[in-house]
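*Asks:* Below are the sequence and a predicted model for it; my questions follow.
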Amino acid sequence: MRSYTDGHIKIHPLGGILLAIGLSLGGCAQVSVPMGSNNVATPTVLTGSIPSASDVAYSDVDEEDRSIIAGHLDTLGATLADGQAATGVALPWLNSVSGNSGTVTGIDTSVLSATGCLTFRTTANTIAGIKLYDGTACRDITRKFAVTALTVSEA
């Protein structure tokens, strides 16, 4: 006598055999995904996204350039502590390793005392050409400036 009351389900022997054959043949199936193309005229795009102005700025002006820009803003920060405004100030910068150079201008210190950040514009003469960038630099915990945002400017 059975101890449960849900009913008895029988599996037909032929159904079990068909199920076993189907599962074993499933491993023989091939699914191929193209990993690339040798066709140079119409290559396969594997990954990608819509490039933004910040992507271009990141590839053109690298971390070393940004730290040089921030260092020049730090030297300006000493005069800003004395209460002098940054209007009309032009800070030239040069990365002697990469050869990139530019000039930081348009420094806006209106929210510096409230947020610890300032905005600026800089040119960058890189291997990609000369472009104008809008940037933001904020003070970190050591009170040094760090470039936190940089985008290509629509001049």
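*Replies:* Thanks, I have it. Numbers count the residues shown, from 1 in each chain.

*Asks:* rest of the way, CA atoms for contacts and neighbours
*Replies:* Will do.

*Asks:* my read: Ile130 touches Thr123, true?
*Replies:* Yes: Ile130 lies in contact with Thr123 (C-alpha atoms under 8 Å); the separation is 6.8 Å.

*Asks:* Looking at these two, which is more packed in?
*Replies:* Ranked by neighbour count (other C-alpha atoms under 10 Å), Ile130 and Thr123 place Thr123 first, with 19 against 14.

*Asks:* structure B:
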Amino acid sequence: MAIARKKWTDFAAKASIQPALFEAPEQPRRRRPGTCKKPSIPERDILSQILGGLLLHPLVAHIERINVMAGRLCGKDGKPLSRFMRSCKKGRVDLDGFSVTGKVIAIEVKRPSTRNNLTDEQRAYLDQVKRAGGLAGVATSVEEAFAIVEGRV
């Protein structure tokens, strides 16, 4: 007497032998259209992309990140001293450097949604660089930063 060979469909049709290891959580409720926030890229990520691109650009001799820090100094006992320190003047841009032709490069990096939110000090600094013959502007992407450096803005 020959034993009938099983097909793969015989195994697929049977219920699982092992019970579920855990109960699946309830699916989250779907939000109404238009209630979710649109994803936004942080400014630090845009800044690092622009800095990386400008370091490789042939017209850029030197470019660096300017970090404006401000705060009170603390003593050894941890108590704040009365002296308030700032590393740069107000309005200093994010990226500062110079081109191979000797022009100053000043680029303020912003997210696309906050492109026009410059402080008066930042706007004055960018205008001052432009009046002196430098390359200055606001960039929200690597392409815009290249346009500033190449003088297309």
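*Replies:* Looks like it came in fine. Just so you know, these numbers come straight off a predicted model, no measurement behind them.

*Asks:* So after superposing, what's the score?
*Replies:* For these two chains in superposition, a TM-score of 0.21 is obtained (TM-score structural alignment, normalised by the length of the second structure); 67 aligned residues with a C-alpha RMSD of 6.1 Å.

*Asks:* So which residues of the first structure form helices?
*Replies:* 13-26, 53-60, 63-81, 112-115 (DSSP state H).

*Asks:* so which of those helices comes closest to Thr103 of the first structure?
*Replies:* Proximity to Thr103 of the first structure, assessed across the helices of the first structure by C-alpha to C-alpha, is greatest for helix 63-81 (8.9 Å).

*Asks:* which other helices and strands contact the longest helix seen in the second structure?
*Replies:* When the second structure is parsed with DSSP H, its longest helix is helix 43-56. In terms of contacts (3 or more C-alpha pairs under 8 Å, 6 or more residues apart in numbering; DSSP states H and E), helix 43-56 of the second structure is packed against strand 60-65, strand 104-109, helix 142-149.

*Asks:* again, only this time at 7 Å
*Replies:* Judged by 3 or more C-alpha pairs under 7 Å, 6 or more residues apart in numbering; DSSP states H and E, helix 43-56 of the second structure is in contact with helix 142-149.

*Asks:* mind listing what's buried in the helix it packs on?
*Replies:* Under the neighbour-count criterion of 16 or more other C-alpha atoms under 10 Å, helix 142-149 of the second structure has 142, 144-146, 148-149 buried.

*Asks:* picking up where we left off before, tell me the angle the longest helix of the second structure makes with strand 104-109.
*Replies:* 150 degrees (axes from the mean of the first three to the mean of the last three C-alpha atoms, to 10 degrees).

*Asks:* I'd like to know how far Ser67 of the first structure sits from Leu19 of the first structure.
*Replies:* 65 Å (C-alpha to C-alpha, to the nearest Å).

*Asks:* try Ala57 of the first structure
*Replies:* With C-alpha to C-alpha as the criterion, Ala57 of the first structure and Leu19 of the first structure are 58 Å apart.
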